[in-house]
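>>> this one's sequence-less:
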C-alpha cells in the first residue's frame, strides 16, 4: 500500500496539499492503490477530503482509526436530538451567533449548542454548564453526526482532560493537560484503550503516532510488496517512520527549501521543519525534491547515500493543456497576481514594494494577492504587507483577495 502522510486536509489548502492531491489523482488514474493518511484530529476532515476528491475508503485519520470511525454512515445531527439529562429543556435560537441557548424550566442555562449555519444547523459542539453557571464540559461533534472529542474543564476554566470516543460513546484516547512551573498548560501524556481493553501509555503524540504507523504497516503488511510511506509534512513522522517494527519503504518529500535561507542552501541554517530529517537522510529509503536544483543542493551539502529523486509537483490537466490560449491583448494591462499563503517566507511585502516602484512610472499596474493569512506572530506577515501598501500609497492598487480556487480565471486575465 502507498500511504501519503499529512496533518489534515483543510478547506483552504497550501501547496503541499495540492501536490499531494495531484499525486493521489495520478495513482488513481493508473489504478495504483493509495491512502491519504491524516494525523491530526479534525471534525470536518471527511467533508473537506470528500470535496477534494478523496473518498472515505481511501482516507485514514489517526483518531478515526482508534475511534473505530474510519467508515461511518453520516447523518445530520440537530440540537433537538441531544439528551442533556434535564427534562423539558427549551431552545432559544441565536442565529447571529450560530447557536442555541438551552435552558431548564426554571430558566437555568444548561448548554450552548453551536451549529453550522451552512449545513442545516448541524451540531458542531455543545458547551455544558453546571448549576452555578460554570462551564464544565465541551463536546465536539464529528461532521458525520456523533460526539468525537470531549473536553473536561477545571475550576479555573482550563481544559484539564480530553477524551476521544467511538461513535457508540466508548472512550479510546485520553490526554491530560497539566500546569508547568511556568504556569503553562501542556499535555502530560496520552492514554490509548484498544478494542480488546489493552491499555497503552505514551508520553507524547509522536509516540502515539509511531504506534499508529506500526498498526497501519501491520494491517497492510506483505513480504512480497512492502508498504510505502511518503511523508509530506516531516514533523508528523520524521522520527516515528524511521523506527517501525516491520520494514517499509519510507520517503521524505521536500516541499520547501531545506535551508532557512533558500538563497544560500549550502551554508544557511536548516529549515526547522526539516532539521531532524536532513540530519537523518541516510535512514530514509528515498528523498524527493520538486526541482533538479534542490536535488543538486541536497546532494552537494549532505552527500547522502540514500537515493535522491526529482519529481515535479506541478501537474497541468488535459483540460488546461487543450484550452484556448488567452492572448495578452485581451488581458487586463498591468494586472499582476500572486497565489501564496501570506507568510513571512513568501516575502510578499517585497513584492508590494516592487509594485510600488513600478507604479510610479506605470500607474496602470495593480497587484492582487490571493491566499489566506498565516496567523503566526499575530498575523505579522499580513501586517508587513499592509505597512508596505501604506508606505508606497498603494491603497486601491494592491488588494488582498483572500483564498480562491478559481485560479484559471484569475490567471487568464492577468
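Received the coordinates, thanks. These figures come from a predicted structure and were not determined experimentally.
>>> please make it C-alpha for all contacts and neighbour counts, starting now.
OK.
>>> the stretch 201-350 of the chain: strands as residue ranges?
228-231, 249-253, 286-289, 307-310, 335-339 (DSSP state E, counting those that start in this stretch).
>>> would you list these in TSV and tack on distance to residue 44 and mean neighbour count?
Below are the strands of the stretch 201-350 of the chain laid out as TSV (distance: least, Cα to Cα, whole Å; neighbours: other Cα atoms under 10 Å):
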stretch	distance to residue 44	mean neighbour count
strand 228-231	22	22
strand 249-253	26	21
strand 286-289	30	22
strand 307-310	33	16
strand 335-339	25	16
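>>> closest one to residue 167 among those?
strand 228-231 (28.5 Å; Cα to Cα).
>>> of the strands of the stretch 201-350 of the chain, which is nearest residue 174?
strand 228-231 (26.1 Å).
>>> helices and strands around the closest one, which ones?
strand 2-6, strand 249-253 (3 or more Cα pairs under 8 Å, 6 or more residues apart in numbering; DSSP states H and E).
>>> coming back round to it: will you turn the strands of the stretch 201-350 of the chain into TSV that also has distance to residue 238?
Formatted as TSV, these follow (distance: least, Cα to Cα, whole Å):
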stretch	distance to residue 238
strand 228-231	8
strand 249-253	8
strand 286-289	12
strand 307-310	17
strand 335-339	29
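>>> now the helices for the protein?
Taking DSSP state H, the helices of the chain run over residues 15-29, 45-51, 62-66, 205-219, 275-278, 292-302, 318-321, 348-361, 376-391, 407-411.
>>> comparing those helices, which comes out most buried?
helix 62-66 (a mean of 21; mean count of other Cα atoms under 10 Å).
>>> and here is the other one:
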C-alpha cells in the first residue's frame, strides 16, 4: 500500500503539523506493507531537502509537487560559490561579502548577482539585479532547479528544469497566483495518460495547458494516485483539497484535523462556524472516508457537532495521537528551577506571557530560569526580554531536537491558549516533566491533571494570566510532591508508546474503521 501524506509546506520554523508527519513516518517505517510518501504543494524557494533533512525525512520519500513534474527527487546542494562565479563569462568583480549574501557585479554594467547560500559554501539561489530591480532568481539543488522572472517586482513566470537541464514546465502568474501551467514534452508526466477521471486539459504546440492552481494540482495528483491501493492523508486541506477531490476516484481519502475545528467566536444566532481550514472537508462528506483527530476530547466534540449538522452518519472520526513517547527514567538529574517551553515563536503561542510569568515568579524563586526552544518571530520576544532585563535568565535556544534534552529541566510550561494535541507536551511527559499551562482544549486537558502531574489555570486573555501562570509555576516547583508529579507524567506517557499508536494506524489503513 502506498500512503501519500499531503501538506502545503515545510520550513525551519516547522509547526506541529510537520512534526506530526515526522512521528507518523517513524511509525509507518515499522509497518512492512506500507510505502509512505510526503507530498508538499507550496512553492518553496529554498531547496526542499534543506528543510526536510532537518526533520529526518528520507529524501526518496519527499515529493515536492514541482519535482514530480520535472522528474527530480529531493537532492542536496551541489553548486559551490566558486563554481557559479566561474560560469560568469563577462568581466566581473571578485565576490564581495554583503549582509545576507555575496555579491558579484559585472564590469561596466548595471547587472549584479546576489548569491544566497545556506552554509557559506553551496549556492541556494542567485538573484539577478539590474539597476536595483530584481529581474531573475535562479534556484539550485544538485543542479538548476527553477528560474523565476520578475518585472516591476512582480513575479511573472517560473521555469522548472529536468535534471538534464531541459524545461519541463512553465508556470505563469497573475497577482502572485498561478494563472496557467504548461507541461512540456520533457516532463515525465507528459507521456503518461492525462485525460482521465474527468480532468480537462488541452494541448498547444505539444504542451499540456492547465488553467489555474486547482487544475495544475489535479494533473499531478491524477498521475500520482495511479495504483488501486493508493491511500491519501491530507494534513492541510485548505487550498489543496480542491485539487484532490476530482481525481481521488476510488482511493481512500482521510483528512487530519490538527487544530480547533470550529470558530470559537460564534455568530449572533449561535450557528456553528467551522474553521475555514476544514470547512471544505466537513461539507463534502461524500468525498472523504474519514477524519482523524489526535485526542479523545476533540473526537467527542466533533462527533457531537457533526451530528447536530446531520453529518454523523457520513463522516467517521478516528482518534490517533499525532505523537509517540519513549519514556525515560525519572531519576535522571535535572535542574529543579529550570523551566522550558518549545514551540514556533508565533504570536498565538503567547510566549511573551510566559516570559512575564517567569519574571514574576522569580520574586519568590530567584533561581528560576526559562529556556525557549523554537524558531519564528524572535524580535517581539527579544523586546519583552529587554523590557524586563531578563536576558540573564531567559534564553532563546533556537531549533533543537528535544529528545533526551527536556529531562534536564524541572518544569515544562506553556502559555498557548489552544492546542489540537501539543506535541511538545507529550515530549515533556516522556521525559518526566510536570506541566503548567492553561485549562484549555485539547492537549492540555488530555495530558495534564492538576495536582497529579502539573497544574492547569483558567485562561482569561487578560493581564491576570501572567499572575496565574506565575502562581502555578511556583506552586508546582515548591510542592513536596513534585517528584511524584514527574513519575505521574511518565505513567501518562506510557499510553502513547510507538507500539500502541502504530496499532491504531494499522487498523485504519488495513480496515478503514474508526479506532
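The structure has been received and is ready for your questions. As the structure is a computational prediction, the values presented were derived from the model and not from experiment.
>>> returning to what we had before: now the helices and strands packed on strand 228-231 of the first structure in TSV, with distance to residue 59 of the first structure?
Below are these laid out as TSV (distance: least, Cα to Cα, whole Å):
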stretch	distance to residue 59 of the first structure
strand 2-6	10
strand 249-253	19
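>>> of these, which approaches residue 382 of the first structure most closely?
Going by Cα to Cα, the one of these nearest residue 382 of the first structure is strand 2-6, 25.6 Å.
>>> just checking, what packs against the closest one?
strand 34-38, strand 228-231.
>>> which parts of that strand are buried?
Across strand 2-6 of the first structure, burial judged by 16 or more other Cα atoms under 10 Å covers 2-6.
>>> and stretch 71-89 of the second structure, by the same measure?
71-79, 81, 85.
>>> for those residues, which one is nearest residue 490 of the second structure?
residue 74 (37.7 Å).
>>> map residue 332 of the first structure onto the second structure.
Aligned against the second structure by TM-score structural alignment, residue 332 of the first structure finds its counterpart in residue 335.
>>> enumerate every residue touching that match.
By Cα atoms under 8 Å, 6 or more residues apart in numbering, the residues touching residue 335 of the second structure are 408-410.
>>> compare the helices and strands packed on strand 2-6 of the first structure and give me the one nearest residue 171 of the first structure.
Of all these, strand 34-38 comes closest under Cα to Cα, at 20.5 Å.
>>> how about the closest one, aligned to which bit of the second structure?
So strand 34-38 of the first structure sits over residues 36-40 in the second structure, by TM-score structural alignment.
>>> average distance between that stretch and the first structure?
When the first structure is superposed, stretch 36-40 of the second structure averages 1.2 Å from its matched positions, counting by mean Cα distance after the TM-score superposition for the first structure.
>>> right, and residue 166 of the first structure touches residue 67 too?
Yes: when contacts are counted by Cα atoms under 8 Å, residue 166 of the first structure is listed as touching residue 67 (4.5 Å).
>>> of the two, which one has the most company?
residue 67 (23 against 20; other Cα atoms under 10 Å).
>>> which residue in the second structure aligns with that one?
Using TM-score structural alignment, residue 67 of the first structure sits opposite residue 70 in the second structure.
>>> just give the nearest non-adjacent residue to that match, would you?
Spatial nearest neighbour of residue 70 of the second structure, excluding adjacent residues (Cα to Cα, 6 or more residues apart in numbering): residue 162 at 4.7 Å.
>>> surely that neighbour meets residue 142?
No: counting by Cα under 8 Å, residue 162 of the second structure sits too far from residue 142 to count as a contact (11.1 Å).
>>> follow-up on the earlier one: what sits in contact with each of residue 166 and residue 67 of the first structure?
residue 172.
>>> now for the strands of the stretch 201-350 of the first structure, which one comes closest to residue 99 of the first structure?
Of all those, strand 335-339 comes closest under Cα to Cα, at 34.7 Å.
>>> which residues touch the residue lying closest to residue 59 of the first structure once chain neighbours are set aside?
In this structure, residue 59 of the first structure finds its nearest non-sequential neighbour in residue 36, 5.0 Å apart by Cα to Cα, 6+ apart. With contact set as Cα under 8 Å, 6+ apart, residue 36 of the first structure has these partners: 3-6, 24, 54, 58-60.
>>> with residue 144 of the first structure instead?
Per Cα under 8 Å, 6+ apart, neighbours of residue 144 of the first structure: 72-76.
>>> please repeat the previous calculation with a cut-off of 6 Å.
74-75 (Cα atoms under 6 Å, 6 or more residues apart in numbering).
>>> from residue 157 of the first structure, how far out is it?
From residue 144 of the first structure across to residue 157 of the first structure, the span is 29 Å (Cα to Cα, to the nearest Å).
>>> can you add distance to residue 370 of the first structure and give the helices of the first structure back as JSON lines?
Output for the helices of the first structure, formatted as JSON lines (distance: least, Cα to Cα, whole Å):
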{"stretch": "helix 15-29", "distance to residue 370 of the first structure": "13"}
{"stretch": "helix 45-51", "distance to residue 370 of the first structure": "20"}
{"stretch": "helix 62-66", "distance to residue 370 of the first structure": "32"}
{"stretch": "helix 205-219", "distance to residue 370 of the first structure": "34"}
{"stretch": "helix 275-278", "distance to residue 370 of the first structure": "30"}
{"stretch": "helix 292-302", "distance to residue 370 of the first structure": "26"}
{"stretch": "helix 318-321", "distance to residue 370 of the first structure": "20"}
{"stretch": "helix 348-361", "distance to residue 370 of the first structure": "11"}
{"stretch": "helix 376-391", "distance to residue 370 of the first structure": "12"}
{"stretch": "helix 407-411", "distance to residue 370 of the first structure": "9"}
